[in-house]
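S.K.: Sequence first, then the predicted structure:
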Amino acid sequence: MSLDLESLKVQGVKINYFFICKRKLWLFDKGITMEQNNDRVLAGKLIHEDSYSRATNKEVLVDNLLQLDIIDGEYVREVKISSRMQKADQMQLYYYLYYLKKMGIEKKGKLNYVKERRQEELLLTEDKENEVESVLLDIKSLTEEEKPPKVTKLSYCSKCAYYEFCFSQEEE
């Protein structure tokens, strides 16, 4: 499948949210952001800033859209605290690799899990490119909906920055 990336490109965080919570993705897309006041998000930012302090190409902005954590030679590195949301993390990095490839830049990926002190290498295959394209189409469809997806209670909802927003009407 080959599609017009220009009409479908999104921030990497939207790819991540697509796999974590479609409602969170829809709300974020509409400008409803809760992260700025969330302690877990702030702690993550601090860990992110303190990690890999010797890396020279940190926080690389591509097309005023993608925020690449680190470019290190042949690798794009994405720094995450833990691997709890591994599929979301992987797909975000595959999207970065896909996007760069469309720009004529071939890179490999590495997920760096800081708390676990481990890395995972990712290579962009044709299957992963097709998966990224499918996700981009699904995100476009989802964000064009008039209403957000219904609340679905997941095991990690209580730690989410959007928790109170989603569950404020719920009776105990």
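M.R.: Sure, I can see it. Numbering: from 1, shown residues only.
S.K.: contacts and neighbour counts: CA atoms only from here.
M.R.: Fine.
S.K.: which residues of the protein fall in helices?
M.R.: The residue ranges that make up the helices of the chain, judged by DSSP state H, are 5-8, 12-20, 22-29, 39-50, 86-102, 126-143, 163-167.
S.K.: Same list, the ones you listed, but as TSV with mean neighbour count and distance to residue 80 please.
M.R.: Written out in TSV, the entries for those read as follows (neighbours: other C-alpha atoms under 10 Å; distance: least, C-alpha to C-alpha, whole Å):
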stretch	mean neighbour count	distance to residue 80
helix 5-8	11	25
helix 12-20	20	12
helix 22-29	21	19
helix 39-50	14	8
helix 86-102	21	8
helix 126-143	16	20
helix 163-167	14	21
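S.K.: Next one for the comparison:
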Amino acid sequence: MSFDFESFKTQGVKVNYYYVCKRKLWLFSKGITMEHLSDRVLRGKVLHETAYSRQKNRDVEIDELIKLDIVDGDFVREIKLSSKMSNSHRMQILYYLYYLHMLGIKKKGVINYVKEKKQDFVELNDEDKKEIEKALVEIKAICNMEKPPPLEKKPICKKCSYYEFCFVKEHSYKETK
């Protein structure tokens, strides 16, 4: 049975958020964006604009849906500050490779971790394709939910741009005690 990619394709950032936090994914999908308030996000944007600035094929947009940081020959490159959330980065670039594959374009991926001066090379395989398809189905289901998924406390929460949004009730409760 073939996968109906047209019905499930989405933005790369949503794939990233799916692997970071499903609640963040839902909030973002509803237009609730907090990234503009985050110093970490700002550092990432500045890094994105300055790193590899001599590369010719930067910010390649496809279908007004995904934006590839750099297309360099056989490779799609993603620029990231650090590898702290390497799984979500890996899945995001695998999604881009899957998307291109569905368009009949075969590429490999490289995640450039600028702060650490390291690279992770990524190639799409059949197992990855199944994982991406499963994630796309779940992403669509999460985005269609009436209410956000329940809060999951994770070590990364305090650095998340949505932290205050998610934990406002908890902070208010502590302050009234």
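M.R.: Great, that's in hand. None of the values given here were measured: they were computed from a predicted structure.
S.K.: List just the one of the helices of structure 1 that sits closest to residue 154 of structure 1.
M.R.: Among these, helix 12-20 comes nearest to residue 154 of structure 1, with 9.4 Å by C-alpha to C-alpha.
S.K.: Next, the mean deviation of the closest one compared to structure 2.
M.R.: The superposed helix 12-20 of structure 1 is, by mean C-alpha distance after the TM-score superposition for structure 1, a mean 0.3 Å from where its aligned residues fall in structure 2.
S.K.: the inter-axis angle of that helix versus helix 126-143?
M.R.: Here helix 12-20 of structure 1 runs at 90 degrees with respect to helix 126-143, directions being taken by axes from the mean of the first three to the mean of the last three C-alpha atoms, to 10 degrees.
S.K.: For the helices of structure 1, could you give me JSON lines that also reports distance to residue 61 of structure 1?
M.R.: Rendered in JSON lines, the data for the helices of structure 1 read as follows (distance: least, C-alpha to C-alpha, whole Å):
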{"stretch": "helix 5-8", "distance to residue 61 of structure 1": "17"}
{"stretch": "helix 12-20", "distance to residue 61 of structure 1": "11"}
{"stretch": "helix 22-29", "distance to residue 61 of structure 1": "19"}
{"stretch": "helix 39-50", "distance to residue 61 of structure 1": "16"}
{"stretch": "helix 86-102", "distance to residue 61 of structure 1": "11"}
{"stretch": "helix 126-143", "distance to residue 61 of structure 1": "20"}
{"stretch": "helix 163-167", "distance to residue 61 of structure 1": "30"}
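S.K.: out of those, nearest to residue 60 of structure 1?
M.R.: Smallest distance to residue 60 of structure 1 across the helices of structure 1 (C-alpha to C-alpha): 11.6 Å, for helix 86-102.
S.K.: tell me what that closest one is packed against?
M.R.: In this structure, helix 86-102 of structure 1 makes packing contacts with helix 12-20, strand 75-80, strand 108-113, helix 126-143, judged by 3 or more C-alpha pairs under 8 Å, 6 or more residues apart in numbering; DSSP states H and E.
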